[in-house]
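J.: Quick one: sequence plus predicted model below, questions after.
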Amino acid sequence: MSQVRDDRLDAGLLRLIGVTLLGGIMGILDSTMVTVAADTLAEEFHTTLSAISWASTGYLLALTVTIPVTSWAVGRFGVKKLWLFGLTLFLAGSLASALAWNLWSLVAFRVVQGVGAGVVDPLVLVILARAAGAGRAGRVMGMMGVVLSLGPVLGPVLGGVVLESLGWRSMFYINLPIGIVAVLLALRVIPAGVPAGKKSAARLDLLGAVLMAPGFAAIVLALTEAGERGRLDAPSVLIPLIGGIVLLVGYVLHALRTRRHEPLIDVRLFSSRSFAASVTVQGLVGLATFAGLFALPLYYQVLHGHGARAAGLLVAPLGLGSALAMPLAGRLSDRLGARSLVRGGALVAALGAVALTRIGPDSSEVWSALAAFAIGMGLGGVGAPTMGSLYRTLPPEKVPQGSSVVYNLNQLGGALGVACVALILAVTGTGTGPAADLGSGIGGFRSVYWFVCAVAVVIVAAASLLPGRPETPDAAPDDASAGDEPGQTPAGERREEHGASPTSPVS
């Protein structure tokens, strides 16, 4: 009888994972699909590529600003209502973007999309972490990681196919049937998250929102500008960077002093060694991943003369390696803990990066693809155990805040990775046109992958701060009533060696 009950719960969890990822994948794909349409949009609206970049930048900034507020709204409105609101807003922005009549209407509607994605994206983690419980956190995060790994790789490829076959408006129309199905399924499958009469009465930390959300957005904007310009000393980089740092320092001081209400993000969570190490490692994974995803297409285009579509397909092994490694690493982490798996994954990524420092203009694409596959596998072996570790050590009520921190640091890590690659290539004099100097070009790309190797080495060092082997055997939750979500485990069910207890954020 017990076995039947466990199977039924597992089937329900799989349905929940599928429905949640169906809703979440749209934002992941959409954030990268539009980048391949820059030339087409510039011609359509008779403007410059610099102006068109605001269609992507506006989306990214809106997403970044919204994520911190979502962590508060989960307790106030419940997961299901918030999820449906975010999906509906994203679909409305998609439809409006497809109907845009000029550049600035497109930018405005992309901002609406970004707000919807800023609600949905962190909720993916909240829903799955609560439903999985401590005993299955690694496995569920590994399954989610498949989508997160393939999204940035498949987005440009899918965008190129849709753009050439159906036109740029179809890149937004394609969200509508997927989104409608996601909404209909969510009505049946997504749990409410806040029982009737138990919604949080906590007021929104308005001052915290005014400090933190624009602070993160300003830093992302600065890093994006640095990536586009290949320099740090431009006013468009320095002004938002300094402003963002000042705002975030102000938020930290505010959060430490506030007593009247709970801050958006409790900065005392970082006093937990496990939490601080987990979110730091996750940010470094984003940095290394986006550095690789940004540099590899340039390598194939500049030094091998491939077109954008072929270059995009040749980058796919990086995402494929990560997608294959994440489910296995996540499952193993539920039994072995995060520390040893993260070390092993980071070492594999470092070896793959070292292999890419040996490539040249005449190197076979097979070798660079294999090296990229190794980097992807290594980073996938880091990502899923780290995420599982994070959610095993967070108190259930802090899961929305933890998700907000993870997504914001991942955004910063990705933007920093692109900016670092652009700066390295600019310093080494790497060209991007047909007349590029191959000697200086290959030196620049090799420097990029020495940088990726250095990031992997830092992850190896940080792994010692992650939790080790769990003290108790893996156990799936028996009763959906254990928490607010089906499958949520009670706080304190499980502890890990040298990590924070699930009942306390402080190790």
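T.: Done, it's in.
J.: contacts, neighbours, all on C-alpha from now
T.: OK.
J.: Now do the contacts for residue 123.
T.: Residue 123 makes contact with 79, 83, 400, 403 under the criterion CA atoms under 8 Å, 6 or more residues apart in numbering.
J.: wait, I meant residue 185
T.: Here residue 185 is in contact with residue 19 (CA under 8 Å, 6+ apart).
J.: counting contacts, what elements does the strand or helix carrying residue 445 pack onto?
T.: Per DSSP states H and E: residue 445 is located in helix 438-462. Here helix 438-462 touches helix 273-304, helix 339-356, helix 399-427, going by 3 or more CA pairs under 8 Å, 6 or more residues apart in numbering; DSSP states H and E.
J.: Need those helices in TSV (columns: mean neighbour count and distance to residue 44).
T.: Formatted as TSV, those follow (neighbours: other CA atoms under 10 Å; distance: least, CA to CA, whole Å):
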stretch	mean neighbour count	distance to residue 44
helix 273-304	23	25
helix 339-356	24	38
helix 399-427	24	27
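J.: nearest to residue 48, of these?
T.: The minimum distance between residue 48 and the helices and strands packed on helix 438-462 falls on helix 399-427, with 20.4 Å, by CA to CA.
J.: One more to weigh against that first structure:
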Amino acid sequence: MTAKGAKPPSVAADAGQIDPALRRLTYTLIIGALAVIFDTTIMSVAIDGLAGQLHTSLSTTQWVTTAYLLALSATMPAVGWAQSVLGGKRLWIAGLGMFFIGSLLCAGAWNIQSLIAFRVVQGIGGGTMMVLMFTLVMQAAKGRNIGRVMSLITVPTALGPVIGPVIGGAILHLGDWRWIFLFNVPFCVVGGYLAWRNLPEDGPRPGTRPRLDTVGMLLLSPGIAAVIYGLTQLSGSDGLAGLTVALPLIAGVALLAGYAFWALRRGPDALLDIRLLRHRALASSSALVFLTGAALYGTMLLLPLYWQQVRGESALGAALLLIPTGVGTLLSRTLAGRYMDRFGSRSVAIAAFALTFAATVPFGFVTASTSNIALMAVLFVRGLGLGGAMIAITGAAFVGLEREEIPGASSISRVAQQVGGSVGIAVLVMILQRATAGAHTPAALASGFGEAFWWSAAFTAAAVPLCLLLPGRPSPEPEVQDTVFAGEPTEA
């Protein structure tokens, strides 16, 4: 049974074409997801402006981002269970609705404390949507044209880091900070209507009442949140020795270790079945997604800071200089998807990470007078590599999985990216602070940024040998309709 006007998506008989129903489902999810992606990236340039307009300290205002990030990460592990209870369509609309309500509450916040609290509401909705988006698309694709499907569903990921900061800079330059959150409203309204109209009904099977793994929830979600919180505090002067870093990191690792023992005993009834990592494709993909999160988010923090602190650019000017990255990412998606379907994710990922590494190395030599034109050209090439890498490794996570395993794999992959991004930002900020300590001239600052960029290049280089573990050339046809991909064996 489907909603009015909605048909269960399938993949067209022609192996080179995506079925229109699947394409419609994908675009429906993208509209709603753009609200989450833009909101996250807009905030990357808005913190300093928010501190001034709300008349509070920068350290307090930083909690606007931290609270959202913690809620987002803590929600992700439970999305698979929530989908089994509500069904994908209902859960997507519920997550989008919560993000919509959170956006309105944030826009109406009367002080910094209320804004931080309302960001938690946004984070719960956003975390649900980010996991569920990949789950629904992969379940609908049924193993065909994974690369092409990924080239569509990663549109928000490609657009957000580039367009978001530009929008954020323009909003703060021209208007009130509340428009940062009101900007989400049209995407939520249109996305909600399209979801009600286009997503197929897929409620839980009659007679099944999945139980929430309460113990797992109390171990895993706080564990992830504690680790990420500790990483966000790593930029302090005491580094790892500081109590605000060490205590949450130790507590988080202990909780995650406890969850690992619990999940291995509980098996498929665990909140998140970590035994899925026995699939080589998912395990290697998750490791690569972690490294890519570090390379992508960490470097996207360094680049605008370089232009602002060393070159004297405004927030909006720095954001505009980042546009070539997004252009390159968008241009490489379609080609990377086609080659992945033809040659497998392994060869595409190796080529893409090698290109990304080659385009990151020049930033290790930046000075206070390096040509912006040359840097923008390098960023375009880096965007080409990043776009191809994300298509290959994200799609590889679902190779060889059965339909019922997809929600767990999606949660594992998204959590790996989130934690990887937090690690990348924390490590690179700490390196940058130490490298620029006592630097008072643009030349000295540029030298410190160059050192941090070398570390970013190292993250990227570390990914290349891991790509050898990804699946190779796929079989022409999947053997089972509900198996995501029938390529080479994926057992570790």
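T.: Perfect, thanks for sending it. Keep in mind that this is a model prediction, so the values were computed, not measured.
J.: which one of the contacts of residue 123 of structure 1 sits closest to residue 227 of structure 1?
T.: After measuring these against residue 227 of structure 1 - CA to CA - the closest member comes out as residue 403, at 26.1 Å.
J.: Minimum distance to residue 110 of structure 1: which of the helices and strands packed on helix 438-462 of structure 1 has it?
T.: Using CA to CA, the nearest of those to residue 110 of structure 1 is helix 399-427, at 17.3 Å.
J.: which residues in structure 2 does that closest one align to?
T.: Under TM-score structural alignment, helix 399-427 of structure 1 corresponds to residues 406-434 of structure 2.
J.: before we move on, back to that, measure how the helix holding residue 445 of structure 1 sits relative to helix 339-356, angle-wise.
T.: Interaxial angle, helix 438-462 of structure 1 versus helix 339-356 (axes from the mean of the first three to the mean of the last three CA atoms, to 10 degrees): 170 degrees.
J.: ok, now which ones touch the residue nearest the centre of structure 1?
T.: Residue closest to the mean C-alpha point of structure 1, counted by CA atoms, centre = their mean, is residue 410 at 5.0 Å. Counting by CA under 8 Å, 6+ apart, residue 410 of structure 1 touches 282-283, 286-287.
J.: State the distance from it to residue 281 of structure 1.
T.: 10 Å (CA to CA, to the nearest Å).
J.: How about residue 102 of structure 1?
T.: 41 Å.
J.: re earlier: superpose on structure 2 and give me the mean offset of the helix holding residue 445 of structure 1.
T.: Superposing on structure 2 places helix 438-462 of structure 1 at an average distance of 1.9 Å from its equivalents, by mean CA distance after the TM-score superposition for structure 1.
J.: Please determine how far residue 296 of structure 2 is located from residue 482 of structure 2.
T.: Using CA to CA, we find residue 296 of structure 2 at a distance of 33 Å from residue 482 of structure 2.
J.: and if you look at residue 253 of structure 2?
T.: Taking CA to CA as the measure, residue 253 of structure 2 falls 35 Å from residue 482 of structure 2.
J.: and what of residue 306 of structure 2?
T.: For residue 306 of structure 2, the distance to residue 482 of structure 2 (CA to CA) stands at 48 Å.
J.: What of residue 56 of structure 2?
T.: 53 Å.
J.: between those two, which one's more packed in?
T.: residue 482 (16 against 13; other CA atoms under 10 Å).
J.: corresponding residue for the more buried one in structure 1?
T.: So, by TM-score structural alignment, residue 482 of structure 2 is matched to residue 491.
J.: does its match sit in a helix, a strand or a coil?
T.: With DSSP: H, G, I helix; E, B strand; the rest coil as the basis, residue 491 of structure 1 sits in coil.
J.: so it touches residue 399, yeah?
T.: No - the pair residue 491 of structure 1 / residue 399 is not scored as a contact, 11.7 Å apart, by CA atoms under 8 Å.
J.: what do we get in structure 2 for residue 274 of structure 1?
T.: Using TM-score structural alignment, the equivalent of residue 274 of structure 1 in structure 2 is residue 281.
J.: er, residue 146 of structure 1 I mean
T.: Per TM-score structural alignment, residue 146 of structure 1 is aligned with residue 155.
J.: State the number of residues packed around that match.
T.: 19.
J.: roughly how far apart are it and residue 480 of structure 2?
T.: In terms of CA to CA, residue 155 of structure 2 sits 29 Å off from residue 480 of structure 2.
J.: and the match of residue 274 of structure 1, what does it touch?
T.: Neighbouring residues of residue 281 of structure 2 by CA under 8 Å, 6+ apart: 396-400, 469-471, 490-491.
J.: Narrow these to those that are buried.
T.: The neighbour count (16 or more other CA atoms under 10 Å) marks 396-400, 469-471, 490 as buried among the contacts of residue 281 of structure 2.
J.: For the residues you listed, could you give me JSON lines that also reports distance to residue 341 of structure 2?
T.: Shown next, in JSON lines, are these (distance: CA to CA, whole Å):
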{"residue": "396", "distance to residue 341 of structure 2": "11"}
{"residue": "397", "distance to residue 341 of structure 2": "14"}
{"residue": "398", "distance to residue 341 of structure 2": "13"}
{"residue": "399", "distance to residue 341 of structure 2": "12"}
{"residue": "400", "distance to residue 341 of structure 2": "14"}
{"residue": "469", "distance to residue 341 of structure 2": "17"}
{"residue": "470", "distance to residue 341 of structure 2": "13"}
{"residue": "471", "distance to residue 341 of structure 2": "11"}
{"residue": "490", "distance to residue 341 of structure 2": "17"}
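J.: Out of these, which sit inside helices?
T.: Under the assignment DSSP state H, those contribute residue 396 to helices.
J.: Pick the one among the buried ones among the contacts of residue 281 of structure 2 closest to residue 327 of structure 2.
T.: Among these, residue 396 lies closest to residue 327 of structure 2 (CA to CA), at 23.7 Å.
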